[in-house]
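**Student:** Please find the sequence and the predicted model below.
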Amino acid sequence: MPRFSPKFLLVAATLTNLVSAEAMSENRIDLVRPDAPELAAHGEHGVGRMTMQLTNPNQYDIVRIAADETPERYDRPLTVEIFYPAEAHVAPEPMRVILRDGQREVDIHGLSKPDATPAKASAPYPLVLISHGYPGNRFLMSHLAENLATKGYVAVSIDHTDSMYHDKAAFGSTLVNRPLDQMFVLNEMDRLSKDDNSPLAGLIDTSRTGLIGYSMGGYGAIISAGGGVTDKSIGYEWGAPDGLLGMHKAGSTDHETLIDPRLKAIVAIGPWGRNRDFWDAEGLSGVRVPALYMAGSVDDVSQYETGIRKIWEESSGTDRHLLTFISANHNAAAPMPAPMESYPFSDELGWAPFEHYADAVWDTVRMNNITQHFATAFMDLHLKNDTDKAAYLDLIETAEDGVFARNDDGMDKPEHTYWRGFPDRSAKGLMFETRSKGE
């Protein structure tokens, strides 16, 4: 191993710190570390983005119903941010986002440019819906949306009304509306992609749709994929009012009607609900599309052993994976790097908004890169039928048990068992477990 002088090391460390400080001060969400796994790298496309206001008519107004107010139905507004493949050389512009305190607005910097010219030569592209937690907003996972857009996906990130930083309201609204919002946006993207007067005309192939949800977004993804809820959860006094959650009950006609054959795969990150008996083994056996679950092993919100891990175990009606970040908490894998403005203490919250984005053990960019890698492999396999990506999901369970052994020409030796796509010494603190349908 080469030896370097103290002066060289000091200069290198200073340059590294300057780069890191500059990236942090700009609130960059598009960073790919040198030790990132292979598929985290950006693809060939530039990224455009557009904001759309959608309206889902005649929906139950859960907030009013919970407060014993009328009218009980309303036209439900939803804002979406659409990230799409654009011409290769676009000049990115920052995104203006609301912080976790629900008040301050800050700029984050990524790869996307508003209303950039779509790259239509390769269209139509598969659709990936992205659904934030409670609370959250459509930019919380914009690092992942942009990353997927560079690789030939249209990623549509949803602002879920009553569930955002600035409009957080009755939890029952999230319980009922989350899967309804997801499937409504799928239908709207289908409609707009077929409308010659729409900026999305010809851009999206909704027959190849994936869904990525974080926390309550993961809860919604499981219901959308076929995991019906329990009688117990329908009856919670603190849950949805008037038994309205019954529309998602396992085996019910309403729930079966919600399930859409265009949905081909889900990624549920820290999905909430099993820890509160919103599902049981029977309900989770209804999940009928391939599923990739991600979790921190010390998640104290959705719970790991009694929550997320049980979801993975009990989703027996499909092939599924569980990626575990050892010692990470509920912020594992999904949130963008914490904006610098989130560091100070917030009087509104009683804590620093930083805590909403960051993990005490894991570097956020590192987790984002790992998420981008696995989401790319999983979506490419199931939405693009890229069977070569299956090798990135066929892994020894505990990363640190892998052996890195290659010849000088880069070819794997027979004893090589290291995680596919991970540089030597980089597959640490991770587990990846797989179960097949029926297991």
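**Tutor:** Yes, it's here.
**Student:** only C-alpha atoms for contact and neighbour calcs from this point on.
**Tutor:** OK.
**Student:** give the contact list for the closest residue to residue 279 other than its chain neighbours.
**Tutor:** Residue nearest to residue 279 in three dimensions, not counting chain neighbours: residue 229, with 4.9 Å by CA to CA, 6 or more residues apart in numbering. By CA atoms under 8 Å, 6 or more residues apart in numbering, the contact list for residue 229 reads 223, 246, 248, 249, 250, 278, 279, 280, 283.
**Student:** same check, this time on residue 293
**Tutor:** 267, 268, 269, 270, 271, 308, 312, 320, 321, 322, 323.
**Student:** Just the ones in strands from those residues, please.
**Tutor:** 267, 268, 269, 320, 321, 322, 323 (DSSP state E).
**Student:** Go ahead and confirm the first one touches residue 215.
**Tutor:** To tie it back to what came earlier, the one meant is residue 267. No: taking contacts as CA atoms under 8 Å, residue 267 lies outside contact range of residue 215: 11.0 Å.
**Student:** where's residue 12, which helix or strand?
**Tutor:** helix 6-25 (DSSP states H and E).
**Student:** Use this one as the comparison:
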Amino acid sequence: MRLGGLILAAALVLAPLAARAVEVDVVRGEWTDAARGGRVVPYKLYLPKGAGPFPVVVHSHGLGGNREASTYILQAVAEAGYVVVTLQHAGSDSGILGGGGRPATEAGVVAAGRAGMTAEAAQGRYGDLPFALDQIAKDPALKGRVDLAHIGMSGHSFGALSTLTAVGQRLASAPGETRFAEPRIKAAIAYSPNKPRGDDPKGAFARVKTPMLHFTGTADSTPFDLERTPFERTTPYQAISGADQYLIILDDADHALFGGRRVVTGQLKPIDPPQMEIVKAETIRFWNAYLKGDKAALAELCTLPKRLDPAGDGYVKAQRCGSPTPIAPVDGLR
């Protein structure tokens, strides 16, 4: 699509959300989980200034990432009045890169990534969430600042799987149905989710009953994908029923857009800035609707398909919005 059209679409998406940003303090630290052999969980806390309590959003990074991931999204969420906690997952974080940064070749990326795709690394990151929520709840510095009745979770790529696992996705590699499910999560966002590995979609997502917003792009792919096309990343959206679901597919958006790595390196693509504005705006709109009970935001989500044009395609599957937006079914859901 033409850049001018994308910029216009971004402006239209942002218009209803114009609001004064809250100042935010950023605190980094570590928690140690004695119950899991002294596992260390580094975190980054975005804490809005002013009177609380604020709803809480916990974020999980992708493979090879760290607590600095998706900063442009999470800073905006915090400025909108949310306590945001980004977790760093040992075993599948930037430590697998060996201190040399991102490998220069695809083969190097794949080799490094495989080290963080073990069952042990996955289960370690899934266990980080309930531990972190317990730490947040008992931290005296956060007393009166956090609204523990309104907790959301988001994640990118491997973090999207962590998020879906937290809201009830069944894992073929971890028998026990939904043993990693976390009932304190009331709403969730998955950036670049995947179809389930080694499981049928209907069965894998049968127990997910949490309102969700899913993001992907028409160029959203990685060397680790089992998906034949980026469109297959819509599988979780299509398979989940029994709770409001929303899907955004941005034209030409790639996997790195949602992790924000190009923001750090200063190597933004021309289409990045307007797409980033859309990602931030729709993220905040969703959180406002489901964690703050904002009725206007809830109503605006029903108009997602119209608002996104021409920047991409939006899909809505929520009874209160009327008939679901038609979408081409993926394999396993035909």
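**Tutor:** Looks like it arrived, so ask away. Bear in mind the structure is a predicted one, so any value in this text is a computation, not a measurement.
**Student:** Go through the contacts of residue 293 of structure 1 and give me the one with the most neighbours.
**Tutor:** residue 270 (34 neighbours; other CA atoms under 10 Å).
**Student:** picking that back up, and the residue nearest to residue 279 of structure 1, what's its match in structure 2?
**Tutor:** Under the alignment by TM-score structural alignment, residue 229 of structure 1 pairs with residue 171 in structure 2.
**Student:** and residue 355 of structure 1, which of the three is it?
**Tutor:** helix (DSSP: H, G, I helix; E, B strand; the rest coil).
**Student:** Next, count neighbours for it.
**Tutor:** 14.
**Student:** now it: how far from residue 327 of structure 1?
**Tutor:** 16 Å (CA to CA, to the nearest Å).
**Student:** and if you look at residue 106 of structure 1?
**Tutor:** Taking CA to CA, one finds residue 106 of structure 1 at 30 Å from residue 327 of structure 1.
**Student:** do the same with residue 12 of structure 1
**Tutor:** Distance, residue 12 of structure 1 to residue 327 of structure 1, using CA to CA: 30 Å.
**Student:** which residues are in contact with stretch 92-99 of structure 2?
**Tutor:** Counting by CA under 8 Å, 6+ apart, 61-66, 101, 103, 112-113, 115-117, 121-122, 125 sit against stretch 92-99 of structure 2.
**Student:** Structure 1: which residue goes with residue 94 of structure 2?
**Tutor:** Match for residue 94 of structure 2 (TM-score structural alignment): residue 165.
**Student:** Tell me which helix or strand residue 27 of structure 2 sits in.
**Tutor:** strand 24-33.
**Student:** Residue range in structure 1 corresponding to that strand, please.
**Tutor:** Aligned by TM-score structural alignment, strand 24-33 of structure 2 falls on residues 47-56 of structure 1.
**Student:** tell me which residues in that stretch are buried?
**Tutor:** Using 16 or more other CA atoms under 10 Å as the test for burial, stretch 47-56 of structure 1 gives 47, 48, 49, 50.
**Student:** what range in structure 2 matches stretch 137-151 of structure 1?
**Tutor:** The aligned range for stretch 137-151 of structure 1 is 66-80, by TM-score structural alignment.
**Student:** which residues touch the matching stretch?
**Tutor:** By CA under 8 Å, 6+ apart, stretch 66-80 of structure 2 touches 21-24, 42-44, 46-48, 61, 84, 86-89, 93-94, 258-261, 263, 276, 279-280, 283-284.
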